[in-house]
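>>> coordinates only, sequence not included:
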């Protein structure tokens, strides 16, 4: 932890009769260091495009070496443009790895190699996920398994693989699980019972991982966005008539979010600025769940 200790003035030291608890000492962490990821290494799943890529870009601006894992066999043009910008103008750097989070063995191998580059791994943003909108009565067991394998099991195995390397190299740090406000509510206008259930499971998983890994110096929190304009959501709007209007009217700001509006929260959760925060769920939904 980067800390600067302010000297204690003689008048503030107290008498010889003061107990240690009564003796005051102030400590401050400089603001520019609180939110810095300089010199640290991170993994972002689902980082090939959309929300995950936007988060990854902000992490390179804050100084991090960021490794994006995505099931796209070749990097999306959006990723390549972002990578070029990051590597030219940002303090950190952006890297791509083709990987499906359902392949646990290759996942462990890849994350081990990433950590070995600099003998460290400082955290994770687990943003990989899929959405299927289907009436509950029409779901098949295969549909359920596919969504849960990516949104929950894949996320769990990714967090586990990252935590193993953090422990191996004795790197305390932060894991951010991208859940959703959909883990707290039923989304009006969209039937996605398995997606919503998977996000609820992620929120509960975050609490349990925080409990187990806290003494190892690893913090785990869930980020719960509201409705965001991503490629996945845009496709959903094409399939469900009137859904965009419904969602826009269901929050207190009367609009949808953009991916960029979650970058500040991402840096906060990963950095020293949130060093006493773990086992929490940060809801950023334009007031949707506050009605």
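Here it is on my side, so go on. Because the structure is a prediction, the values reported are computed rather than measured. Numbering: from 1, shown residues only.

>>> CA atoms for contacts and neighbours, from now on please.
OK.

>>> for stretch 224-237, which positions count as buried?
Of the residues in stretch 224-237, 224, 225, 226, 227, 228, 229, 236, 237 count as buried by neighbour count, 16 or more other C-alpha atoms under 10 Å.

>>> List the residues that contact the fourth one.
If you count contacts by C-alpha atoms under 8 Å, 6 or more residues apart in numbering, residue 227 has them with 247, 256, 257, 285.

>>> how near is it to residue 204?
Counting by C-alpha to C-alpha, to the nearest Å, the separation of residue 227 from residue 204 is 21 Å.

>>> What of the third one?
Separation of residue 226 from residue 204 (C-alpha to C-alpha): 18 Å.

>>> Then the first one?
Distance from residue 224 to residue 204, counting by C-alpha to C-alpha: 12 Å.

>>> that older thread, make CSV out of the contacts of residue 227 and add distance to residue 60 and neighbour count.
Listed next are the contacts of residue 227 as CSV, based on distance: C-alpha to C-alpha, whole Å; neighbours: other C-alpha atoms under 10 Å:
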residue, distance to residue 60, neighbour count
247, 32, 20
256, 25, 19
257, 22, 19
285, 25, 20
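
>>> and which of the residues you listed is nearest to residue 186?
residue 247 (11.9 Å; C-alpha to C-alpha).

>>> buried ones in the helix or strand hosting the closest one?
Using DSSP states H and E, residue 247 sits in helix 243-249. Within helix 243-249, the residues that qualify as buried are 243, 244, 247, 248, counting by 16+ other C-alpha under 10 Å.

>>> Closest one of these to residue 135?
Closest to residue 135, out of all of those and judged by C-alpha to C-alpha, is residue 243, at 15.4 Å.

>>> Next, find the distance separating the closest one from residue 137.
21 Å.

>>> so what's the nearest residue to residue 46 once chain neighbours are set aside up against?
Leaving aside its sequence neighbours, residue 46 sits nearest to residue 128 (C-alpha to C-alpha, 6 or more residues apart in numbering; 3.9 Å). The contact partners of residue 128, by C-alpha under 8 Å, 6+ apart, come to 45, 46, 47, 52, 70, 101, 150, 151, 155.

>>> again, but for residue 214
Residue 214 touches residue 278, counting by C-alpha under 8 Å, 6+ apart.

>>> Give me the subset of the contacts of residue 227 lying in helices.
Among those, the residues falling in helices (DSSP state H) are residue 247.

>>> okay, pairing it with this:
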């Protein structure tokens, strides 16, 4: 079924690579007008070019760092100026530091909170008034690390940040329900991206991670996550809010 997002305006953060890029391309293919942003101007522009070459409609604000409140506001203002409204917000982008507590500095901790919590709050805050006008869907990117710990992943700050995103999602769903705003989160497991590909070359790291994957150790793809986001963005998910979707190959089920 094509055209699942026909006529909708979708704001997506972090479109330059990985899951954000996959979602931007998929949403546009399903009829959405995409407003993307990325901290890297070149990669963000490359995603927009790919969408337009395929006949889609998209613009980007790049470089843009939504962990800064004024830049998040500029992103939302750009979407409204370009297309007159907002229907979908996909908070995909994040910035994170990995280290065990003995090596985690205050700067690393605060940087992760800014790059995983502030970045979601800022965009939601800027978009909220526009979404109240006609309802819509907010999709926040959580993580399995918000619900469990990996022995080989020093994700103290990341776990706290993503756990906060999942909790924030539930509360926003409660506040937004009376306005027709649905808010859900997606918690990916191990997904092959530019950031994780090098780590997977290390058996000491990859094998314990792989053992948590039920489907014969299959690692996720950005498209696996994007299809869940597409569902949550569409009217098919009209009675779905306050939920967290584990797109993790069964990782959190055992």
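Ah, there it is. Note that the structure is predicted; figures quoted are calculated from it, not measured.

>>> What does the TM-score come to for these two?
With the length set by TM-score structural alignment, normalised by the length of structure 2, the two chains reach a TM-score of 0.93; 253 aligned residues with a C-alpha RMSD of 1.8 Å.

>>> Go through the buried residues of stretch 224-237 of structure 1 and name the one nearest residue 145 of structure 1.
residue 236 (20.6 Å).

>>> Distance check, the closest one against residue 5 of structure 1.
Relative to residue 5 of structure 1, and taking C-alpha to C-alpha, residue 236 of structure 1 is found at 52 Å.

>>> swap in residue 177 of structure 1?
Taking C-alpha to C-alpha, one finds residue 177 of structure 1 at 33 Å from residue 5 of structure 1.

>>> who's more crowded, these two?
The neighbour comparison of residue 177 of structure 1 against residue 5 (other C-alpha atoms under 10 Å) goes to residue 177, with 25 against 10.

>>> three-state assignment of that one?
Secondary structure state of residue 177 of structure 1, per DSSP: H, G, I helix; E, B strand; the rest coil, is strand.

>>> What lines up with it in structure 2?
In structure 2, residue 177 of structure 1 lines up with residue 140, judged by TM-score structural alignment.

>>> Would you mind measuring from that match to residue 215 of structure 2?
25 Å.

>>> Which stretch of structure 1 is the strand of greatest length in structure 2 matched to in the alignment?
Among the segments of structure 2 that qualify as a strand by DSSP state E, the longest is strand 181-188. The alignment of strand 181-188 of structure 2 onto structure 1 (TM-score structural alignment) spans residues 218-225.

>>> Relative to the whole chain's centre, how far out is that stretch?
How far stretch 218-225 of structure 1 lies from its chain's middle: 6 Å, per C-alpha atoms, centre = their mean, to the nearest Å.

>>> average offset between that stretch and structure 2?
By mean C-alpha distance after the TM-score superposition for structure 1, the fitted stretch 218-225 of structure 1 averages 0.5 Å away from its aligned residues in structure 2.

>>> what's stretch 219-230 of structure 2 aligned against in structure 1?
Using TM-score structural alignment, stretch 219-230 of structure 2 pairs with 256-267 in structure 1.

>>> Between its first and last residues, how far does the matching stretch reach?
End to end - C-alpha to C-alpha - stretch 256-267 of structure 1 spans 21 Å.

>>> What about the residue of structure 2 sitting at the aligned position of residue 289 of structure 1, how many residues nearby?
Correspondence of residue 289 of structure 1 to structure 2, assessed by TM-score structural alignment: residue 252. If you count neighbours by other C-alpha under 10 Å, residue 252 of structure 2 ends up with 18.

>>> Thought residue 144 was touching residue 252 of structure 2, still the case?
Yes - Residue 252 of structure 2 is in contact with residue 144 according to C-alpha atoms under 8 Å; the separation is 6.8 Å.

>>> Identify the contacts common to the two.
Joint contacts of residue 252 of structure 2 and residue 144 (C-alpha under 8 Å, 6+ apart) are residue 246.

>>> So what's the residue count around residue 253 of structure 2?
Residue 253 of structure 2 has 10 neighbours, counted by other C-alpha under 10 Å.

>>> again with residue 2 of structure 2
8.

>>> for it, what are its contacts?
residue 30.

>>> Could you grab the helix/strand/coil label for it?
Classified using three-state DSSP, residue 2 of structure 2 is coil.

>>> Same question for residue 103 of structure 2.
Note that with three-state DSSP, the state of residue 103 of structure 2 is coil.

>>> Map it across to structure 1 for me.
Match for residue 103 of structure 2 (TM-score structural alignment): residue 138.

>>> Over to residue 81 of structure 2?
Using TM-score structural alignment as the criterion, residue 81 of structure 2 maps onto residue 116 of structure 1.

>>> and that match, that one's in a helix?
Yes - under three-state DSSP, residue 116 of structure 1 falls within a helix.

>>> Make sure residue 142 of structure 1 is indeed in a helix.
Yes - assessed with three-state DSSP, residue 142 of structure 1 lies in a helix.

>>> Now do the same for residue 172 of structure 2: its match in structure 1.
With TM-score structural alignment defining the correspondence, residue 172 of structure 2 maps onto residue 209 in structure 1.

>>> Okay, helices next: where are they in structure 1?
Under DSSP H, structure 1 gives helices at 31-34, 50-61, 77-89, 104-118, 141-148, 155-168, 193-213, 231-239, 243-249, 263-270.

>>> most packed of those helices?
Greatest average neighbour count among those goes to helix 50-61 (a mean of 24), per mean count of other C-alpha atoms under 10 Å.

>>> Which part of structure 2 matches it?
Helix 50-61 of structure 1 maps onto residues 18-29 of structure 2, going by TM-score structural alignment.

>>> Next, the mean deviation of the matching stretch compared to structure 1.
Counting by mean C-alpha distance after the TM-score superposition for structure 1, stretch 18-29 of structure 2 comes out at 0.8 Å.

>>> same deal with stretch 162-174 of structure 2?
Averaged out, stretch 162-174 of structure 2 is 0.3 Å away (mean C-alpha distance after the TM-score superposition for structure 1).

>>> which outside residues touch that stretch?
So stretch 162-174 of structure 2 is in contact with 116-117, 120, 140-143, 145-147, 181-185, 241-244, going by C-alpha under 8 Å, 6+ apart.

>>> filter those to the buried ones?
Neighbour-count burial (16+ other C-alpha under 10 Å) applied to the contacts of stretch 162-174 of structure 2 gives 116-117, 120, 140-143, 145-146, 181-185, 241-242, 244.

>>> can you put the helices of structure 1 in JSON lines and add distance to residue 95 of structure 1?
Output for the helices of structure 1, formatted as JSON lines (distance: least, C-alpha to C-alpha, whole Å):
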{"stretch": "helix 31-34", "distance to residue 95 of structure 1": "24"}
{"stretch": "helix 50-61", "distance to residue 95 of structure 1": "10"}
{"stretch": "helix 77-89", "distance to residue 95 of structure 1": "7"}
{"stretch": "helix 104-118", "distance to residue 95 of structure 1": "10"}
{"stretch": "helix 141-148", "distance to residue 95 of structure 1": "26"}
{"stretch": "helix 155-168", "distance to residue 95 of structure 1": "16"}
{"stretch": "helix 193-213", "distance to residue 95 of structure 1": "26"}
{"stretch": "helix 231-239", "distance to residue 95 of structure 1": "21"}
{"stretch": "helix 243-249", "distance to residue 95 of structure 1": "34"}
{"stretch": "helix 263-270", "distance to residue 95 of structure 1": "18"}
